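J.: Dropping the sequence and predicted coords here.
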Amino acid sequence: MYDLVAIGAWLEFAVRWLHVVTAIAWIGSSFYFIALDLGLNRSIPGPADGEEWQVHGGGFYHIQKYLVAPEALPDHLVWFKWESYATWLSGFALLWLVYYLGADFYLVDPNVLDIPAWGGIAISLASLGFGWLAYDTICKSKFGDNNTRLMLLLYAILVALAYFYTQVFTGRAALLHLGAFTATIMSANVFMVIIPNQKIVVADLKAGRTPDAKYGKIAKQRSTHNNYLTLPVIFMMLSNHYPLAFSTEYTWIIASLVFLMGVTIRHFFNSMHAKKGMPYWTWLLTALIFLLIMWLSTAPLFRSDVYEEEASAHLSRFAQAEGFEDVHDIVMGRCSMCHGAEPFWDGILWAPKGVRLDTEADIVRNARGIYMQAGLTHAMPPANVSFIEEDERQAIRDWYKAAIKG
């Protein structure tokens, strides 16, 4: 049993590492070519559509872009597509390992929607597939001819989807799925549209035919969408480490605002690379949106009048604070079955992340984490598998407030 669990943990680690590495490769090449294309000097006469001189690593690079393909493509021609495919495939494998195999913990929360694990998995798979079909259909319709109108509709769909996911899955899974939904669109754009269109254009040019301009227009539209969606996807993928992002009642609003931050940040860099100025106002707007997100994540705290500044409160305050005995009993009854020296929850052989909560000293030492994970947010227990009550969460908040004010 131990060997199987250990192998599973290392498999998850390996797939996660692969996912991060391939994502870095995809995002890096994507951002580089966007910056390169926007910054090309197109005023130089000649057959090239534009050129650029760059310096890196002690060497100088002279880069030229041609719209006309050579008669015979060189053997070393590089197609930037495998980074996208590998990122999606590794991400989908990770989705299976973490959220499907661990559906009872990470995917389905009966307090949100009481459905069986297989039902949650089915909704997950259907939403990813349906999302791409709906997006692709809208882009190919007459409505998609107007890019501004199209982007506004797509944003409205993402907002609606953010709300939908928070009404079906755990907060952690909701944001993760919003990221997976968006990443599926991005990777499918490469696999189903951008690369096939590029191959059609190359074949026409090699055959001496004039390519239909629509293929380039369509590919550019999808590439632009990918450009503006990349940063929000990264945020969604990182969010599962931060309960204040995924485990509040305003999670869907937070997710909606994240997409706006992606637009403002990319607008700055796109403008800069295109030599259209440095719109620093985008950073101010981004900071304001982020402050709004911070406020939304702690809004219940303000309403409950439990705002605090932890500062340098001494640990002894927590053990002496009013309500500690009740909190000790709550933690022992709701948390220690997993977070103990010898966990007795089926399938867990060691305390998750090494956090042990089976002694008074452990509880005091992890006071802030208990408050954040189980008091301020509902991140723990996962899917509320130990059925912690709301009055128990309130007791944790009251105890923490009394301790830091003591």
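T.: Perfect, thanks for sending it.
J.: going forward, measure contacts and count neighbours with C-alpha atoms only.
T.: Will do.
J.: now for the helix of greatest length in the chain, which elements pack on it?
T.: The longest helix of the chain (DSSP state H) is helix 2-39. Here helix 2-39 touches helix 82-94, helix 213-238, helix 251-273, going by 3 or more Cα pairs under 8 Å, 6 or more residues apart in numbering; DSSP states H and E.
J.: adding another structure so you can compare the two:
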Amino acid sequence: MDPIIWEWVNLLGRWLHVVTAVAWIGSSFYFIHLDASLRRRDHLPAGTAGEAWQIHGGGFYHMQKYLVAPPRLPDELTWFKWEAYTTWISGFFLMCVLYYRGADLFLIDAEVLALQPWQAVAISVAALAAGWLAYDGLCRSPLGRNDAALAAAGFVLLVATAWAMTRLFSGRGAMLQMGALMGTMMAANVFLVIMPNQRRTIAAMLRGETPDPALGKKAKQRSLHNNYLTLPVIFLMIGNHYPLATSTRFNWVIVAIVLVAGAAIRHFFNSRHAGKPTPWWTWGVAAAGMLAAVWLSGFGPALPAGDSAATRPAGPRARVGLAEVEEIVSTRCTMCHAAQPVWEGIVTAPRGVTLDSPAAILRHAGAIRVQAGLSRAMPPANVTGLTAGERAVLAAWTGRE
């Protein structure tokens, strides 16, 4: 396909994904807020959980929630599903366009595991399906009757999966895989649990039967899971643009921290909306967690198999000169990052970054250190064979002679 057309396909797919994700997240956050803000009143009809009054756009809104279903089915009923479906479909499309189509560069790191592109894609798709099945199995097991125990088990499942993905894929690919897995869990909750349970409720009403209250309870549990997973998913999706979050030694631990920090922030807002005592401590937990993530990212990239810390040159305070850095960059980077790239399929320097002169190298000193010294983000899949020793030199370089 023509590169110009492919570039626009990528951009428009990403735009669609962001727009539908905003719509899905917005409706999810709103309904969790609405559910938490309901208040019991003596005058309410039988079978209602409570009511809420809100003001927006110059008018008042009066909402009531029925625990199971209203006495009669209304003539018009708004469903909230297409936001979730379109977000997942557009997200998977982007996975295909970027990570599956370019698996040899973006998904595979031969120093982690030498996979063929088709193998990496197959493992990725299988991991999405297996992750959903494992999570769904936990929810349907006896653990599903205890929200705290289920949350703990789900946390262990996600952290263990993150560790496993870092042993299969590149750091960036592993973290995007985790974001895609959690997004798949959330979309599947809507498609396979929440919507079917709502349809069963309506079908029972149309037959003149009383709907099963367990259907609504299970749907609400999955909706709450989606609410708590949203912030970590957003972090992982935007985090693939930030190497220190995705391509350093303890990236899977950073995933664990983000899960806790994101849940703590959501707990703060959910508690506030429910009128409970304000849990200000959650911001302390989130801040401490992110400080820990920053600290962990400073340990640098993971060592390739068979390498050892002893082979690395002096630490970050060592004095490194431009000449030494220029030799590494000219050998490992300029086949792509040059005014006239020589790497097959690259016609212009990625992101317009050229590194084919000392002045250009100095201008991008910070990015070089982060992308190739402190992390393994560059070169993609380490296709030019940047060694651990060379990365240590780039990590130690400050850009100042």
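T.: Happy to help now that I have it. All figures in this text were calculated on a predicted structure; none of them were measured in a lab.
J.: just to revisit the earlier point, got the helices and strands packed on helix 2-39 of the first structure as a markdown table, with mean neighbour count and distance to residue 299 of the first structure columns?
T.: Below are these laid out as a markdown table (neighbours: other Cα atoms under 10 Å; distance: least, Cα to Cα, whole Å):
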| stretch | mean neighbour count | distance to residue 299 of the first structure |
| --- | --- | --- |
| helix 82-94 | 20 | 32 |
| helix 213-238 | 18 | 20 |
| helix 251-273 | 20 | 11 |
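J.: buried residues in whichever helix or strand comes after the longest helix of the first structure?
T.: The C-terminal neighbour of helix 2-39 of the first structure among helices and strands, as given by DSSP states H and E, is strand 50-56. Across strand 50-56 of the first structure, burial judged by 16 or more other Cα atoms under 10 Å covers 50-51.
J.: just the angle between strand 50-56 of the first structure and helix 2-39, please?
T.: 130 degrees (axes from the mean of the first three to the mean of the last three Cα atoms, to 10 degrees).
J.: ok now strand 50-56 of the first structure, how far from the chain's centre?
T.: 33 Å (Cα atoms, centre = their mean, to the nearest Å).
J.: hang on, the earlier thing: out of the helices and strands packed on helix 2-39 of the first structure, nearest to residue 40 of the first structure?
T.: Taking Cα to Cα, helix 251-273 is the member of those nearest to residue 40 of the first structure, at 9.0 Å.
J.: I'd like to know which elements the next helix or strand after the closest one is packed against.
T.: Along the chain past helix 251-273 of the first structure, the next helix or strand (assigned with DSSP H and E) turns out to be helix 281-303. Applying 3+ Cα pairs under 8 Å, 6+ apart, we find helix 281-303 of the first structure packed against helix 243-246, helix 251-273.
J.: Would you tell me which of these gets closest to residue 377 of the first structure?
T.: That would be helix 243-246 among these, by Cα to Cα, at 6.4 Å.
J.: Verify the contact between residue 396 of the second structure and residue 324 for me.
T.: No. Using Cα atoms under 8 Å, residue 396 of the second structure makes no contact with residue 324, being 11.3 Å away.
J.: who's more crowded, those two?
T.: residue 396 (21 against 13; other Cα atoms under 10 Å).
J.: residues touching that one, list them.
T.: Counting by Cα atoms under 8 Å, 6 or more residues apart in numbering, residue 396 of the second structure makes contact with 314-320, 369, 373.
J.: Report the separation between the counterpart of it in the first structure and residue 48 of the first structure.
T.: Residue 396 of the second structure maps onto residue 398 in the first structure when the alignment is built from TM-score structural alignment. Separation of residue 398 of the first structure from residue 48 of the first structure (Cα to Cα, to the nearest Å) stands at 69 Å.
J.: Repeat that for residue 316 of the first structure.
T.: 71 Å.
J.: which of those two has more neighbours?
T.: Legend: neighbour count by other Cα under 10 Å for residue 316 of the first structure and residue 48, higher for residue 48 (15 against 12).
J.: Give the equivalent position in the first structure for residue 372 of the second structure.
T.: Using TM-score structural alignment, residue 372 of the second structure pairs with residue 374 in the first structure.
J.: what number of residues lie near its match?
T.: Residue 374 of the first structure: 26 neighbours (other Cα under 10 Å).
J.: what residues are up against it?
T.: When contacts are taken as Cα under 8 Å, 6+ apart, residue 374 of the first structure is in contact with 380-381, 393, 396.
J.: tell me which of those are still there in the second structure?
T.: Retained in the second structure (both residues aligned by TM-score structural alignment, their matches' Cα atoms under 8 Å) from these: 380-381, 393, 396.
J.: Compare those and tell me which is most surrounded.
T.: residue 396 (26 neighbours).
J.: doesn't residue 371 make contact with that residue?
T.: Yes. Here residue 396 of the first structure reaches residue 371: they are 6.3 Å apart, a contact under Cα under 8 Å.
J.: Give me the distance between residue 342 of the second structure and residue 336 of the second structure.
T.: Taking Cα to Cα, one finds residue 342 of the second structure at 6 Å from residue 336 of the second structure.
J.: Same question for residue 269 of the second structure.
T.: Distance from residue 269 of the second structure to residue 336 of the second structure, by Cα to Cα: 46 Å.
J.: can you check residue 135 of the second structure too?
T.: From residue 135 of the second structure to residue 336 of the second structure the distance is 42 Å (Cα to Cα).
J.: out of those two, which sits in the more crowded spot?
T.: Neighbour totals were compared for residue 135 of the second structure and residue 336, and residue 336 leads with 23 against 18 (other Cα under 10 Å).
J.: What residue in the first structure is paired with the more buried one?
T.: By TM-score structural alignment, residue 336 of the second structure lines up with residue 338.
J.: Is that match in a helix, a strand, or coil?
T.: coil (DSSP: H, G, I helix; E, B strand; the rest coil).
J.: now residue 62 of the first structure
T.: Per three-state DSSP, residue 62 of the first structure ends up strand.
J.: burial measure for it, as a count.
T.: Count around residue 62 of the first structure with other Cα under 10 Å applied: 9.
J.: Residue in the second structure paired with it?
T.: Match for residue 62 of the first structure (TM-score structural alignment): residue 62.
J.: That'll do, ta.
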